[in-house]
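> would you be able to build a 3D model of this:
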Amino acid sequence: MKKLNITREQEKLLLTGEFLNEPQTLLYTTDPSFSNKVYKKEFLLNGEKQIDLSEVSSNQRIYVAGIDNQQVYVGAERRVSINGLYNCRDLGGYVTKEKQMTKWGYLFRSDAPDHLLVEDQRYLKQMDIKTVIDLRSPGEIEKNPDKDMGETDHVELDPHAEVAKKASEVPSQGTSNKDEVKVHMLEQLASTAEGQATLIKWQKQMIQQMHDLVMTEKSQAAYSIFLKMVNQTAEPKALIFHCQGGKDRTGWGAALILGLLGVDKKTIYQDYLLTDTYNRPRNEMRMAIYKQYTDNAFVLDYLASLQQTKVDYLDGAFHVMEKEFGTIEAYAKEKLDVTDSDIQRLKSTYLYNEKDRQNILNRWK
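Purely as a prediction, here's the structure:
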């Protein structure tokens, strides 16, 4: 199984692939297993080996398959394209060290679905989400509870990430609000050399936070249950896991899943850093609110650091994990109650195999 690349240009979805010829017959479906409601259609190339999929993807998530000499190509848009979520994306299409590929349409990492529009909820329900795992603290959840996505299981797991919780605070509009108060308090701190040094020190706290997500007992307990929820069925079921911004608590959860599936470290980092791209509009909006109250560079740098996605942050997790345990597999076995059979089950469930290839090939008959 190989990856089809699907990219978005405004309202257009464009497919590119090394095997595309003119014309090209493709399968498309809203079912990631390609077992139900599968359609076959001949598409024409648009420009440089591109196929415009917009006519079949207006208000539902679609999955596309193509065939070239018995080789099956599968793809979907990485980001779930709805207005109420910035950073909801599919963990499919990543190639493992054993040259298998993660399945599209089942494992989604996201920012918090606490502000979904009605049409967003409708879109997500069509994706047949079975499980939602909320990695926020009880206080965050109480303040901004998840909106319904039609899931059958909703689990709350708190890794006790205080810096991440602070980073996830969403500014509120208004003339007199907590954001204005917070900014003015930071301005007072930044008015002295000692205070400026404190702000610089605080900017480095996220590295320690990621270290703690690996090493503290409370975090390990949360991620142990998290992996059990991900791995609870032998047949893949659509699952979304999230914190507030979908950055660090969610990022470490994604790193665990991808690492145990056999995806290499470089790819895990690339997935982590995608958050910076997808969250950029939200972060720019938040910084615009803060800039209404201050132009102090130390304050703004500190506030920006809480929202940023940096290699150094994920390094904080990987460096201690590799130093103490060597590999993600060894760490998961020793600290997260994961067994060899659990890892094999995870791979059998969420990596494409020969059965999946034959199922798609049979759809052409």
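> alpha carbons only for contacts and neighbour counts from here, please
Fine.
> could you pull out the helices in the stretch 101-250 of the chain for me?
Applying DSSP state H, counting those that start in this stretch to the stretch 101-250 of the chain gives helices spanning 118-126, 138-143, 162-167, 178-189, 193-203, 205-215, 217-230, 249-261.
> so which of these is the most packed in?
When you average the neighbours per residue for each of the helices of the stretch 101-250 of the chain (mean count of other C-alpha atoms under 10 Å), helix 249-261 leads with a mean of 23.
> would you do the same for the sequence below? I want to compare the two.
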Amino acid sequence: MAATSPHVRSQPVRITRTALALATAAVLAAGAAGPLAAPAAAAPAPAAAQAAAASAAPFTAAQATLNPDGSYLISWASTAAQVSVTAATQASATTGVALGGGAGTGSLTVPAGTLPAAARWYFRLSTPDGSALTVAERSLGLADAHNFRDAGGYRTADGHWVRTGVVYRSGKLSGLTAAEQQVLTAEGITLDVDLRNSSERSDDPDQIPAGVGYQVADVVSLAHGIKFHKDAAATLLQALAAGLFSGSSDLGQSIGYPFMVNFVGADHAFHDTLVAIEHNSGATVFHCTAGKDRTGWANAVLLTLLGVPRATVEADFLASNTYTGDPEAVELSWLTSAFNEVNAIYGSFDGYLHQGLMLTDADIAALKAKLLA
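So this is what the prediction gives:
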């Protein structure tokens, strides 16, 4: 996380290539093109679009953790009197290897060697009334795809859960071995959405298995022109000031995050990513280079759309510091600056979804129906 002191850190700041591209576009646009007309306030979504399609699973907490020794710890908290646990190699499986269970709130350890080798194990938590929730270790453990992890497994504010095994987030996929590509196949991934720019894609093309579709959603593409929703110079100055005040270690990222909201080209990239997830019949992975900034904002948008509380969204974002092995990979102030830009331009996150990302009520309802349990 960023330091809370208003003083600038003594070490040199970093500026990433993507953040620099967005900042450069802003400088080019400043004085040359005014902001777009202020977006109209989004009309309230109908109740049917706001409601999740499925009944909430009766769990207030649930998690599966793979320990270094190969054992799993399954923990849960439920309103049910009893919970039983089964293991399966597919997220959609309704039966599997019976592992035991316990009281409504409890845990279960699965010793190493209990389950045979598999690309991934899913754990189905079932209650006597037939309700069930599936959890899994979030990371797929791909050595050559840093930060490759499940986007699901989080509880929403209204008690639903984001399904596991449907959407994944990752860093670049250019180094996948044949065995790692088979993990993608085993997980039912049928679409790869690439958020990187043309230079990154050319330097490190994705290595994905046959049968997986490939789609570009370039966050810094100029295909839609150099257009911004509000004055680019103002956003640039505000971002620099906020980055200096927060003690950001990377002023480029302090600039880049609000521009992922202000830049019209980014709107199209994130729109295309979400719509691809909506319409893809299999599982989807989206990624950038490190899987933490463009990917981090894309996943923050997805989780917030689904109703995941802000604190959980922030924790998922900061988890890149663990999964990348770099404790300073991301800072909370960067994510906060993007959400602040949403409020500054649209007044609400709902306005951003409808007016910025051009999502319809039907799109949002479809994403919730597909991803919420």
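> let's have the helices of the stretch 101-250 of structure 1 in TSV, adding distance to L303 of structure 1.
TSV is the format used below for the helices of the stretch 101-250 of structure 1 (distance: least, C-alpha to C-alpha, whole Å):
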stretch	distance to L303 of structure 1
helix 118-126	29
helix 138-143	19
helix 162-167	8
helix 178-189	9
helix 193-203	9
helix 205-215	12
helix 217-230	25
helix 249-261	18
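> show me what contacts the residue positioned nearest the centre of structure 1?
Nearest to the geometric centre of structure 1 sits R109, at 2.9 Å (C-alpha atoms, centre = their mean). Residues in contact with R109 of structure 1 (C-alpha atoms under 8 Å, 6 or more residues apart in numbering) are N87, C88, R89, D90, L91, I240, F241, H242, G246, T250, A254.
> in CSV: those, plus distance to K323 of structure 1.
Output for the contacts of R109 of structure 1, formatted as CSV (distance: C-alpha to C-alpha, whole Å):
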residue, distance to K323 of structure 1
N87, 31
C88, 31
R89, 30
D90, 30
L91, 27
I240, 30
F241, 27
H242, 27
G246, 26
T250, 22
A254, 20
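> which of these count as buried?
Among the contacts of R109 of structure 1, those classed as buried by 16 or more other C-alpha atoms under 10 Å are N87, C88, R89, D90, L91, I240, F241, H242, G246, T250, A254.
> ok, the residues you listed vs P32 of structure 1, which is closest?
Closest to P32 of structure 1 out of the buried ones among the contacts of R109 of structure 1 is D90 (11.4 Å), distances taken as C-alpha to C-alpha.
> from memory the closest one sits against G105, does it?
Yes. Contact criterion C-alpha atoms under 8 Å: D90 of structure 1 and G105 qualify, at 6.5 Å.
> A49 of structure 2 against A369, yeah?
No. Using C-alpha under 8 Å, A49 of structure 2 is not in contact with A369, being 9.6 Å away.
> how about the aligned residue in structure 2 for L273 of structure 1: what's its closest non-neighbour residue?
Matched to structure 2 by TM-score structural alignment, L273 of structure 1 sits across from L318. What sits nearest to L318 of structure 2 in space, not counting adjacent residues and going by C-alpha to C-alpha, 6 or more residues apart in numbering, is V330, at 6.3 Å.
> helix/strand/coil for that neighbour?
coil (DSSP: H, G, I helix; E, B strand; the rest coil).
> just tell me what it corresponds to in structure 1.
So, by TM-score structural alignment, V330 of structure 2 is matched to T309.
> got the contact list for that match?
So T309 of structure 1 contacts K247, Y272, L273, T275, D276 (C-alpha under 8 Å, 6+ apart).
> most neighbours, which of those?
Counting neighbours by other C-alpha atoms under 10 Å, K247 comes out on top of those with 28 neighbours.
> show me the contacts for the residue lying closest to it once chain neighbours are set aside.
Excluding its sequence neighbours, the residue lying closest to K247 of structure 1 (C-alpha to C-alpha, 6+ apart) is T275, at 6.2 Å. Residues in contact with T275 of structure 1, defined by C-alpha under 8 Å, 6+ apart, are N87, G246, K247, T309.
> residue in structure 2 paired with the second one?
Matched across to structure 2, G246 of structure 1 falls on G291, judged by TM-score structural alignment.
> what's the closest non-adjacent residue to its match?
G291 of structure 2 sits nearest to G171 (C-alpha to C-alpha, 6+ apart), 3.7 Å away.
> what's the separation between the equivalent of that neighbour over in structure 1 and I51 of structure 1?
Counting by TM-score structural alignment, G171 of structure 2 corresponds to D111 in structure 1. The gap separating D111 of structure 1 from I51 of structure 1 is 30 Å, by C-alpha to C-alpha, to the nearest Å.
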